[in-house]
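In: give me a 3D structure for the following:
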Amino acid sequence: MATSGDNSKKALVSALNGALADTLALYLKTKNFHWHVAGPRFRDLHLLFDEQALQLIKTVDDIGERVRKNDEYTLTSIGSVAATTQIKDQDDVTLTPDQMVAELRDDNRKLHARLKEVKETSEEADDNATSGIVDEWADQCEERIWFLNQTSK
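Out: The predicted structure follows:
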């Protein structure tokens, strides 16, 4: 028989794996745009996208380790990421810089919503360590949204 503690832990692990999938997918999309951005704003956006991708990839291991510290399993493959993420693939390499910026901004908003879910479920599961660290991830996400939003004006 499952206890409410078991249920809250399962919800937390599900939210963490969702955030892991979104972070990995957003990392790949950000690198894609880093490689394919063109035009007069090339240098600024090329560097911004690379900086943001680096921040995302650094978060991936932290999220995965939070899952493992809860004695559960992380996502295991590109297929498991694709089945879990809310970030849509973007294979069009001819997007304008403005389209790239808007898409990354909107996708970071999706990740931010997922991080709010991690925060809520970590508190329900009495996982203070996850609750504390997710604040840092959310702050980084908010900064990416801010930079991208300001870049699109």
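In: contacts and neighbour counts: CA atoms only from here.
Out: Fine.
In: other SSEs contacting the lengthiest helix in the chain?
Out: Secondary structure of the chain per DSSP state H: the longest helix is helix 4-36. If contacts are counted by 3 or more C-alpha pairs under 8 Å, 6 or more residues apart in numbering; DSSP states H and E, helix 4-36 sits against helix 42-69, helix 78-84, helix 97-124.
In: do that again at 10 Å, thanks
Out: helix 42-69, helix 78-84, helix 97-124, helix 128-151 (3 or more C-alpha pairs under 10 Å, 6 or more residues apart in numbering; DSSP states H and E).
In: save the ones you listed as JSON lines, and put in distance to Leu26 and mean neighbour count too.
Out: Shown next, in JSON lines, are the helices and strands packed on helix 4-36 (distance: least, C-alpha to C-alpha, whole Å; neighbours: other C-alpha atoms under 10 Å):
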{"stretch": "helix 42-69", "distance to Leu26": "8", "mean neighbour count": "17"}
{"stretch": "helix 78-84", "distance to Leu26": "11", "mean neighbour count": "15"}
{"stretch": "helix 97-124", "distance to Leu26": "7", "mean neighbour count": "20"}
{"stretch": "helix 128-151", "distance to Leu26": "11", "mean neighbour count": "17"}
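In: tabulate the ones you listed in JSON lines, adding columns for distance to Ser14.
Out: Converted to JSON lines, those look like this (distance: least, C-alpha to C-alpha, whole Å):
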{"stretch": "helix 42-69", "distance to Ser14": "9"}
{"stretch": "helix 78-84", "distance to Ser14": "9"}
{"stretch": "helix 97-124", "distance to Ser14": "9"}
{"stretch": "helix 128-151", "distance to Ser14": "13"}
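In: quick one more, to check against the first:
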Amino acid sequence: MSKLAVKPQKEAELKARQAAPLRAPSALGEEAVKNASAALNGVLADVFALYLKTKNFHWHMSGPHFRDYHLLLDEQADQILAATDVLAERSRKLGGLTLRSVGEIARHQRLLDNDAEFVTPRDMLAELAEDNRRLAGFMRGAHELCAEYGDVASTSVLEVFIDEAERRAWFLFETTRSNEA
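Out: This is a model prediction of the structure:
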């Protein structure tokens, strides 16, 4: 068989694999997979949005506390980014799909972007604190839904991320407090 005859056969196999469904087997049932994956993807979109906002503020930080705030936001952004892969893979392990593009993230995110040319350091930190609190709330909603379906692995993952979001919110809140007794 010539190399030319093999190439169309390989292309046909590749196209067949590309068209194959991505549904992994799941013991949770079709409704659970659909709803839990949707909840996880909503959280994932918000996590991506928060990551980018945190980096935006990290890059545009200024003022007398620049170094401390710059490093704090960099540390928080790293933690937020680490959650993205875990959330996306959790959705896939369930048998669902996950986000595919920035456009899809934008369609699902509930946290607002901040495209302002200038934001004061205090306002940056306060906005991120509120966003982290809201994210923890969204995660609690996803946790409740996953618990209804007996998806203990997703609830476990979300519990860790809720704690991390609350810790970030706490640090940001404490950073913005005045020196009053």
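In: overlay the chains and give the TM-score.
Out: The TM-score (TM-score structural alignment, normalised by the length of the first structure) is 0.94; 150 aligned residues with a C-alpha RMSD of 1.3 Å.
In: before we move on, back to that, may I see the buried residues of the longest helix of the first structure?
Out: Neighbour-count burial for helix 4-36 of the first structure, counted by 16 or more other C-alpha atoms under 10 Å, picks out 8-34, 36.
In: tell me the residues of the first structure aligned with stretch 34-42 of the second structure.
Out: Stretch 34-42 of the second structure corresponds to residues 10-18 in the first structure, going by TM-score structural alignment.
In: swap in stretch 90-110 of the second structure?
Out: Mapping stretch 90-110 of the second structure onto the first structure (TM-score structural alignment) gives residues 66-86.
In: and Gln90 of the first structure, which of the helices and strands packed on helix 4-36 of the first structure is closest to it?
Out: Across these, Gln90 of the first structure has its closest neighbour in helix 97-124 (9.2 Å, C-alpha to C-alpha).
In: okay, and the closest one goes to which residues in the second structure?
Out: So helix 97-124 of the first structure sits over residues 121-148 in the second structure, by TM-score structural alignment.
In: the matching stretch vs the first structure, average offset?
Out: Stretch 121-148 of the second structure differs from its equivalent in the first structure by a mean of 0.8 Å after superposition (mean C-alpha distance after the TM-score superposition for the first structure).
In: ok, so what distance separates the residue nearest in space to the middle of the first structure from Gly39 of the first structure?
Out: Centroid-nearest residue in the first structure, with C-alpha atoms, centre = their mean: Thr23, separated by 2.7 Å. Separation of Thr23 of the first structure from Gly39 of the first structure (C-alpha to C-alpha, to the nearest Å) stands at 27 Å.
In: kindly report the same for Lys9 of the first structure.
Out: Distance from Lys9 of the first structure to Gly39 of the first structure, by C-alpha to C-alpha: 47 Å.
In: do Asn17 of the first structure as well
Out: The separation that Asn17 of the first structure has from Gly39 of the first structure, given C-alpha to C-alpha, amounts to 36 Å.
In: same check, this time on Asp71 of the first structure
Out: Separation of Asp71 of the first structure from Gly39 of the first structure (C-alpha to C-alpha) stands at 48 Å.
In: thinking again about what came up before, just to check, the residue nearest to the centre of the first structure is in contact with Ile63?
Out: Yes: counting by C-alpha atoms under 10 Å, Ile63 is a contact partner of Thr23 of the first structure at 9.1 Å.
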